[in-house]
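Peer 1: Pasting the sequence and the predicted coordinates here, then a few questions.
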Amino acid sequence: MSIQSQGRFLANVFPLVAGQAFFQTAGILVAALSGLVGYSLATDKALATLPVAMTSVGTALSLIPASMFMKKYGRRRGFMLGIGLGFLGGAVTSFGIYLVDFWLFVLGSMFVGAYQGFAQYYRFAAADAVAEGEKGKAISWVVSGGVFAAVAGPSIARFTKDIGDIPFLYSYLSLMGLSLCALLAVLRIRRDAGQAAAQEQHRAVRPLSEVLKRPAFIAAMASSTVGSAIMVMVMTATPITMKICGYDTDDSSLVIQWHVLGMFVPSFFTGDLIQRFGAVRIVSCGILIFLLHLSLALSGTELFHFTTGLIFLGIGWNFMFIGGTALLTKSYASGGQAKSQAFHDFMVYAVATLSSFLAGAALDRWGWSTVNLIAAPLLLAAFAVVQWYALTERKSQITR
């Protein structure tokens, strides 16, 4: 990469990395505290996790409208609208805490979820803004914003939850500050970095039904959905399992923090690996790393097994998710990216949300070992689909 092209790459991608970092910081803060706030505000304690669930609902409901908005008005305006929803969510949740109004807090949580829905497109904006050979690297850079969030999110939650007379109030007021920081970042998005989706409407667009049949799209869906489903299921079950095994909250928090770092630290080089070895090999490597987690999870319940296994779980997710996103960009080379991206992320998020709900039931009925064993056939299925895609690509290249 020449100095000029490298400068263009950084100018297009770095504001998106910053936007991702601030969005994920807000997301991790909310994930850490919403259950606790819900429990303190809800009269019926059975509803304590409703704010968490409604955040997920807000995200799922906003994914497709966000994509359609960006297709018509461009990425930058779409991100600004999403950030506005995040700012509003911070304000409404803060009022809910101040007024001790549970349902106002639930409403604000939905706005925060909607912000997260718009923010899912940062990595796609990065891919659209660079040359074909740099897409995997751009996606990887954006996802690496989670490294900052993995440190900043828990730190902000820890330092702000006890400020003032009202617990958690300043934590949720900080969402407004994080939204303003994200706004400053996306305002620096180059105009050409947000035009790819908008320009799509000026050329022939491949129908979504046709895109869904493409081997690249099928392989992308298999990689992203399986990787996310397994990661969410195991991550959700881990703190409960550790509590059953006699570990305290500090131990499980440390394990989850190492897991989050495992999810995002590899992003600094995953894109380069995809550029050098191809997305199929990286996804396949991610599946093998998932199996390393599986072997550790089944071999014991010492702190070493949880910590090391969850690190491998995070790295495996990183390779499968970024590799899957890179495959997705190949499926709409002839147009149709707005609908394809929206459908892909909606399905990934729906499957991950479902797996989080199933994790508790599976753990309660069958135990920790079975929760992990569920991953094995899913990983084998994803591996088969990705290898099938690679075979079809080789055949198509031979016939050209």
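Peer 2: Yep, that arrived.

Peer 1: only C-alpha atoms for contact and neighbour calcs from this point on.
Peer 2: OK.

Peer 1: so who does the most centrally placed residue in the chain touch?
Peer 2: Central residue check for the chain by Cα atoms, centre = their mean: the C-alpha nearest the mean position is that of residue 120, 6.9 Å away. For residue 120, the residues meeting the contact criterion (Cα atoms under 8 Å, 6 or more residues apart in numbering) are 63, 345.

Peer 1: Equivalent analysis for residue 174, please.
Peer 2: residue 90.

Peer 1: and the next element down the chain from the lengthiest helix in the chain?
Peer 2: Scanning the chain for the longest helix, with DSSP state H as the assignment, gives helix 3-41. Toward the C-terminus, helix 3-41 is succeeded by helix 50-73 as the next helix or strand (DSSP states H and E).

Peer 1: can you give me how far that next one is from the chain middle?
Peer 2: Mean-position distance between helix 50-73 and its chain equals 13 Å (Cα atoms, centre = their mean, to the nearest Å).

Peer 1: immediately after that helix, which helix or strand?
Peer 2: Once helix 50-73 ends, the next helix or strand along the chain (criterion: DSSP H and E) is helix 75-98.

Peer 1: elements contacting that next one?
Peer 2: With contacts taken as 3 or more Cα pairs under 8 Å, 6 or more residues apart in numbering; DSSP states H and E, helix 75-98 sits against helix 50-73, helix 102-119, helix 169-186.

Peer 1: Show me what counts as buried in the last one.
Peer 2: The reference is to helix 169-186. 169-176, 178-183, 185-186 (16 or more other Cα atoms under 10 Å).

Peer 1: any residues touching whatever helix or strand residue 274 lives in, and which ones?
Peer 2: When elements are defined using DSSP H and E, residue 274 is found to belong to helix 267-277. Residues from elsewhere that reach helix 267-277 (Cα under 8 Å, 6+ apart): 133-141, 143-144, 281-282, 318-319, 322-323.

Peer 1: Which among the residues you listed count as buried?
Peer 2: The neighbour count (16+ other Cα under 10 Å) marks 134-141, 143-144, 281-282, 318-319, 322-323 as buried among these.

Peer 1: A further structure is provided below for comparison with the first:
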Amino acid sequence: MELGTARRRAMGALFTTVALTNTATVLTTTAGTLIAVETGTAAWSGLPSAAGVFGTACGALLAGRLTARKGRRFALLTGYSAATVGAIIAALGGIFGQLVVLLIGQAMLGLGNGAAQLSRYLAADLYPDSRKGFALSSVIWAGTIGALTGPLLIAPTAHVAAVLGLPELSGPILFATLAAGCAALASFLLPADDLNVSTAERKALPWRAIRLPVTAMVAAQVTMVAVMTMTPPQLHHLGHGLDVVGWILSAHIIGMFALAPLSGRFADRFGGRVTIACGIAVLAISTALSVALPESHTIGLPISLFLLGYGWNLMFVGGSSLLSRVLPAGSQGSIDAVVWGSSVLGSIGGGQLFGWGGYSLVAAAAGALVILPVLGGCFARRDEFRAAKPSNPA
């Protein structure tokens, strides 16, 4: 198979699996949150999301290790197979109203989501250095499909479940099972791993060589999660309905995913360091708007949440672009586990700050956190990355 054909086939498979897995994750998390409220109390509503985040972190770590040892196709197939089993378990939990069973399934589904997140590095490995940013950002963009279509599928799938005599909220999770299974099948379309640039020979790097991308990605993740998760409670506190919440979160999701290819092109043209710096600036503007206009649901918050998503995207793509050039697959998975695991800190910390001082305090603290890469002196010298870069054939 020609190199160009193999690349297109691989990118198509990666794009498809990420879109399907993200759709399944959105469906199960949304339905699981509502099931948790129905079977317990409102205080339990965050458990399905927490279980999914935990599974995602574990899945990223597992996928990285398996990729280094068995190759990308085996790693993705394992992750998506686990996700399919998890979705089935979660559906059973939804059908029989067993929250613990649902949480176990949600965590297993997260294993597939972790593999899907790591797919961006696999995409980057298929291309030379001059196109790595665009390659990995294309896979990130696939998340737009799940993020936007997932919520639209909740009502129709719930109706189908009701017609079949099942609990309505089990419908979205049953559809998620189908999506996860299709993702597992699509992973078979990946080419043999001899196409991949071997990452096994990349040696462990000193912390100073990777501290910029790692710190930037963690800071962006915590900042984004803290502000995003506290926006619905803020809007509810102001007396707005679900329509306003949905509109503002849609603006945020578009910012997170839809412009990813633009971020990738920017990273290829100007470098990951500059991309991260732009992301810091965008997140700073976003949090400043949230502090200044915490009650503006027509202008201030929609713009702020859009910029929150795009600032995260710039830092995520910029950091991933730098790491894709220097890290072996196992280390990529470990760092992804740290990044996604930090979401817990953003969620819990944001909730505590919201309770103490309201939405403006959350935004102010998040804005202070996002400049951590600068204050920590994390702008590593360019030659550290150049010296660490492996040879990469076009």
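Peer 2: Happy to help now that I have it. None of these values were measured; they are calculated from a predicted model.

Peer 1: picking that back up, closest one of the buried ones among the contacts of helix 267-277 of structure 1 to residue 388 of structure 1?
Peer 2: For residue 388 of structure 1, the nearest member of those is residue 281. The distance, counting by Cα to Cα, is 12.6 Å.

Peer 1: And the aligned partner of that closest one in structure 2, which helix or strand is it part of?
Peer 2: Residue 281 of structure 1 is assigned residue 274 in structure 2 as its aligned equivalent, the criterion being TM-score structural alignment. Element membership of residue 274 of structure 2 [criterion: DSSP H and E] is helix 272-292.

Peer 1: just the angle between that helix and helix 260-270, please?
Peer 2: With axes from the mean of the first three to the mean of the last three Cα atoms, to 10 degrees applied, the angle from helix 272-292 of structure 2 to helix 260-270 works out at 130 degrees.

Peer 1: residue range for the helix or strand just after helix 272-292 of structure 2 in structure 1?
Peer 2: Moving toward the C-terminus from helix 272-292 of structure 2, the first helix or strand encountered (DSSP H and E) is helix 300-324. Following TM-score structural alignment, the aligned partner range for helix 300-324 of structure 2 in structure 1 is 305-329.

Peer 1: Comparing that stretch with structure 2, how large is the average distance?
Peer 2: Plainly put, stretch 305-329 of structure 1 ends up 0.7 Å away from its match in structure 2 on average once the two are laid over each other (mean Cα distance after the TM-score superposition for structure 1).

Peer 1: Can you give the distance from that stretch to the centre of its chain?
Peer 2: 11 Å.

Peer 1: Mind listing what's buried along that stretch?
Peer 2: Buried residues in stretch 305-329 of structure 1, counted by 16+ other Cα under 10 Å: 305-329.

Peer 1: Likewise for stretch 60-75 of structure 2?
Peer 2: By neighbour count, and taking 16+ other Cα under 10 Å as the criterion, the buried residues in stretch 60-75 of structure 2 are 60-68, 71-75.

Peer 1: The equivalent of residue 153 of structure 1 over in structure 2: how many residues sit nearby?
Peer 2: The criterion is TM-score structural alignment: under it, residue 153 of structure 1 has residue 150 as its aligned partner in structure 2. Residue 150 of structure 2 has 21 neighbours, counted by other Cα atoms under 10 Å.

Peer 1: same deal with the one 4 residues further on?
Peer 2: Each residue near residue 154 of structure 2 was counted by other Cα under 10 Å, and the total is 22.

Peer 1: same thing with residue 98 of structure 1?
Peer 2: Using other Cα under 10 Å, residue 98 of structure 1 has 14 other residues around it.

Peer 1: mind listing what it touches?
Peer 2: Applying Cα under 8 Å, 6+ apart, one finds that residue 98 of structure 1 lies in contact with 166, 169.

Peer 1: hmm, try it at 7 Å
Peer 2: Contacts here follow Cα atoms under 7 Å, 6 or more residues apart in numbering; on that basis residue 98 of structure 1 touches residue 169.

Peer 1: Thought residue 51 was touching residue 38 of structure 1, still the case?
Peer 2: Yes. Because the distance of 6.4 Å satisfies Cα atoms under 7 Å, residue 38 of structure 1 is recorded as touching residue 51.

Peer 1: If you count surrounding residues, which of those two has more?
Peer 2: Between residue 38 of structure 1 and residue 51, counting by other Cα under 10 Å, residue 51 is the more crowded of the two (29 against 25).

Peer 1: Tell me how many other residues surround residue 329 of structure 2.
Peer 2: Per other Cα under 10 Å, the neighbour tally for residue 329 of structure 2 reads 27.

Peer 1: no no, residue 239 of structure 1
Peer 2: 20.

Peer 1: That one corresponds to which position in structure 2?
Peer 2: In structure 2, residue 239 of structure 1 lands on residue 232 (TM-score structural alignment).

Peer 1: can you check residue 105 of structure 1 too?
Peer 2: Here residue 105 of structure 1 is matched to residue 102 in structure 2, going by TM-score structural alignment.

Peer 1: Make sure its match is actually in contact with residue 87.
Peer 2: No. The pair residue 102 of structure 2 and residue 87 fails to qualify as a contact (Cα under 7 Å) at a distance of 8.7 Å.

Peer 1: returning to that earlier point: pull out the buried residues from the helix holding residue 274 of structure 1.
Peer 2: Buried residues in helix 267-277 of structure 1, defined by neighbour count with 16+ other Cα under 10 Å: 267, 268, 270, 271, 272, 273, 274, 275.

Peer 1: ok, the match of residue 239 of structure 1 touching residue 245?
Peer 2: Yes. The pair residue 232 of structure 2 / residue 245 is scored as a contact, 5.9 Å apart, by Cα under 7 Å.

Peer 1: Many thanks, I have nothing further to ask.
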